[in-house]
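K.L.:
how does the following fold in three dimensions:
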Amino acid sequence: MIAVAVAHRRGAFALEAAFTAEGRVTALFGRSGSGKSTLVDVIAGLVRPQAGRVVVDGVTLLDTRAGVRVPVHRRRIGYVFQDARLLPHLSVRQNLLFGRWLAPRGEGPDLAAVAELLGLGDLLARRPAGLSGGERQRVAIGRALLARPRLLLMDEPLAALDEARKAEILPYVARLRDEARVPIVYVSHAVAEVARLADTVVVLDGGRVAAAGPAAEILRRADLFPGREAGEAGALLHLRVAAHDEAFGLTRLDGAAGSLTVPRLRDPAGAPVRVGTSVRVRVRARDVLVALERPRTLSARNILAGTVVSLAGAEGPHAAVEIACGGAVLVAQVTRRAVHDLGLGPGRAVFAVVKSVAFDAETIGAGTEVEI
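P.N.:
As a prediction, the model looks like this:
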């Protein structure tokens, strides 16, 4: 478990934030300047707050009231920055092993295990100058992991990468989440990254916690996404691969909300992902239509029966409609006029309609097993 409570002022900016989390990945989410990086620097020990307490896995790293302040080098925290910060004169192997200097003996993974986990085996003899941005970040993650940390901090590790490099590295971060058994605090302002990786989301706004909780609950709240980003809110579903339609290049996923048809899911070798594989799917609010009757002559393949449970955002031109479909809740972003014309309100039976082509590499992920 991670427990953080911080009060710190730097110039005109005041950080007053507190949260607890028990999942494998806790995402600190918010706009630039909201206090995310300052908060992780406090956890790492790089910033000394005026008041605060940090506890990781039962170990108190900071307690200003009790006079406890564990030095940075004894906190056993790995830190991955936006830029890889590799030592240019050392090989990949040497950069990885650099993290072992302060690592406790006899604990955690060895070089071979980390190289396999992050796909670095063929890069060990190369120098950083000969690596792509995504490869350099994987080495930085491996170096932090070889320090055998009790906690891994990742401060917007994909922010400096282009979309192709982000797509390259995200599966490795997801695999790290699932296999490394090290809790991660992941800083980002990208909804797609948070939805794909996080168990818990802490939303920061102006130095304060605007919301915190399970990722599925936080990511469907359109009020936490300003302006045009409201359509990025949506449901986060945990589904399983049920079948493949090779003739039409589609895959059927089953779960609490019902069945969804998506573009065919393939493993890295190009073969269909095995039936029964668990996947994480984000259904964006902007991709959901609402109908009062089941459409019969419509190209969209995903039509789920449900009941409206709430409306939000009635003060603007759009409204977020939460729809209970089986054991899950979808969110649709519609106009206020649509709410009026359809008579939408709690208890109204509706159908949620989602195009199969709305699903892409940003909305579906399951570690290294799934590609679109």
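
K.L.:
contacts, neighbours, all on C-alpha from now
P.N.:
Noted.

K.L.:
quick one: the helices in the protein?
P.N.:
All helices of the chain, identified by DSSP state H, fall at 36-44, 92-98, 111-117, 133-146, 163-179, 191-197, 215-219, 336-342.

K.L.:
run a quick neighbour tally on Ala12.
P.N.:
Each residue near Ala12 was counted by other CA atoms under 10 Å, and the total is 5.

K.L.:
how many neighbours does Glu315 have?
P.N.:
Using other CA under 10 Å, Glu315 has 8 neighbouring residues.

K.L.:
quick one: it from Glu322, how far?
P.N.:
16 Å (CA to CA, to the nearest Å).

K.L.:
please give the structure of this sequence too, so both can be compared:
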Amino acid sequence: MTLSVRIRHRQGDFLLDATFESSGRLTALFGPSGSGKTSLINMIGGLVRPKSGRIEAGGRLLVDTEARLFVPKYRRRIGYVFQDARLFPHMSVAQNLGYGRFFTPATERYADFTGVVDLLGIGHLLSRKPVSLSGGEKQRVAIGRALIASPKLILMDEPLASLDDARKAEILPYIERLRDETKIPIVYVSHSVAEVARLASDVVVLSAGKVTASGPADDILSRFDLLPEEERAEAGAMVDLAMAGQDEVFGLTVLHSAGGEWRLPRIDAPAGATIRARVRARDVMLAVERPVGISALNVLPGKITAIAAGEGPDALVSLDCGGDRLAARVTRRSIDALSLTVGREVFAVVKAVTFDRGSVGGPSGLARDPFTLQVPPQQEARTSR
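P.N.:
From the prediction side, this is the model:
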């Protein structure tokens, strides 16, 4: 589904003037606090009416101020997951989940209750009230409520912002499953590079109410100039790694990519599963000769494709390692000392211990029954009349 946005909206002294188009499975609206992310997602969801502009999702026009068209939120078929779960405290989990169905015509329902519960691992919570749930459990129920409404699009406004690191680690795999195993596109608001790198297929960068860049996550998150200053240490590249085996003696996992062999701290996944890893530029060292006698376990040959040096002491070196795109953050002094130039062959060196739970995504391609969104047989019969 393609999401096309072109809006202009002033609220007080703040002007939101944003234009972008995305067909990604999970499009992240990324930027610092106050950049306009929540205002923009609220306009997509119908919670805010823009002063002027046009919003189209999947070929369906939701807003066109010139034509005086504004589809109300209850008719947009959009699921919304907020920062706080916003569950009804007097209802059980099962009742909260079922509430999402009320506004969806019976002939348009495709989400199976049991399938959603299994996808999110909340079967054991169905009889409980929200007050007894952890923050991560509440957010999983909130996602389930949005999904059971059979939406055509899901909006998630910083759903992990109120959670501690342990709860974030708990819920991230479920968002990955939602992204990978359903056909529902997601728009995800965040100011965290780590979250966006792990989840997003596409990124729209906002700053002071304007879109400064948009495109594939790999392209956007490798550029220091597009990231807020406080997040630039997290810049880097994403690499897809295929599970090859386990090094049981040393607690490591062996993986393969287009660039070569990798060793990371143990990942529990079957052979053949694909792992998405974020390789931060600050964690990549460069060598002009294959290094020997070093502790780092990951050494990949590559070629320099670009060097971007700013006014400060550091620079960003872009690499092509057999098809894997990596980036290294080094000093300008190192560039001079090693005579690094575009086209030069080098070795990228990455320590295994730099990878943590936040930089390694959940496996895809697992041997399990995928969660499929299909029209239930009884609804299919009604629809065909």
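
K.L.:
now what about the TM-score between them?
P.N.:
Taking TM-score structural alignment, normalised by the length of the first structure as the basis, the two superposed chains have a TM-score of 0.95; 364 aligned residues with a CA RMSD of 1.4 Å.

K.L.:
sorry, back to before: okay, the helices of the first structure in TSV with mean neighbour count and distance to Gly255 of the first structure next?
P.N.:
TSV is the format used below for the helices of the first structure (neighbours: other CA atoms under 10 Å; distance: least, CA to CA, whole Å):
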stretch	mean neighbour count	distance to Gly255 of the first structure
helix 36-44	23	34
helix 92-98	21	40
helix 111-117	17	29
helix 133-146	25	33
helix 163-179	17	20
helix 191-197	22	17
helix 215-219	21	14
helix 336-342	13	28
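
K.L.:
reformat the ones you listed as CSV; add distance to Arg286 of the first structure.
P.N.:
Listed next are the helices of the first structure as CSV, based on distance: least, CA to CA, whole Å:
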stretch, distance to Arg286 of the first structure
helix 36-44, 27
helix 92-98, 42
helix 111-117, 35
helix 133-146, 30
helix 163-179, 21
helix 191-197, 14
helix 215-219, 13
helix 336-342, 14
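
K.L.:
select, out of those helices, the one closest to Arg76 of the first structure.
P.N.:
Nearest to Arg76 of the first structure, of all these, is helix 36-44, at 8.9 Å by CA to CA.

K.L.:
helices or strands up against that closest one?
P.N.:
If contacts are counted by 3 or more CA pairs under 8 Å, 6 or more residues apart in numbering; DSSP states H and E, helix 36-44 of the first structure sits against strand 151-155, strand 184-188.

K.L.:
wait, what's in contact with Gly365 of the first structure?
P.N.:
171, 196, 279-281, 371 (CA atoms under 8 Å, 6 or more residues apart in numbering).

K.L.:
of the helices and strands packed on helix 36-44 of the first structure, which is nearest Ala5 of the first structure?
P.N.:
The closest of these to Ala5 of the first structure is strand 184-188. By CA to CA, the value is 14.7 Å.

K.L.:
in the first structure, which residue is most central in space?
P.N.:
Val194 (2.3 Å; CA atoms, centre = their mean).

K.L.:
show me the contacts for the equivalent of that one over in the second structure.
P.N.:
Alignment note (TM-score structural alignment): Val194 of the first structure maps to Val196 of the second structure. Val196 of the second structure makes contact with 28, 30, 190, 203, 217, according to CA under 8 Å, 6+ apart.

K.L.:
once you drop chain neighbours, what's closest to the last one?
P.N.:
Read that as Ala217 of the second structure. Computed as CA to CA, 6 or more residues apart in numbering, the closest residue to Ala217 of the second structure that is not its neighbour in sequence is Asp202, at 4.7 Å.

K.L.:
quick one: residues contacting the counterpart of Leu160 of the second structure in the first structure.
P.N.:
Using TM-score structural alignment, the partner of Leu160 of the second structure in the first structure is Leu158. Counting by CA under 8 Å, 6+ apart, Leu158 of the first structure touches 82, 166.
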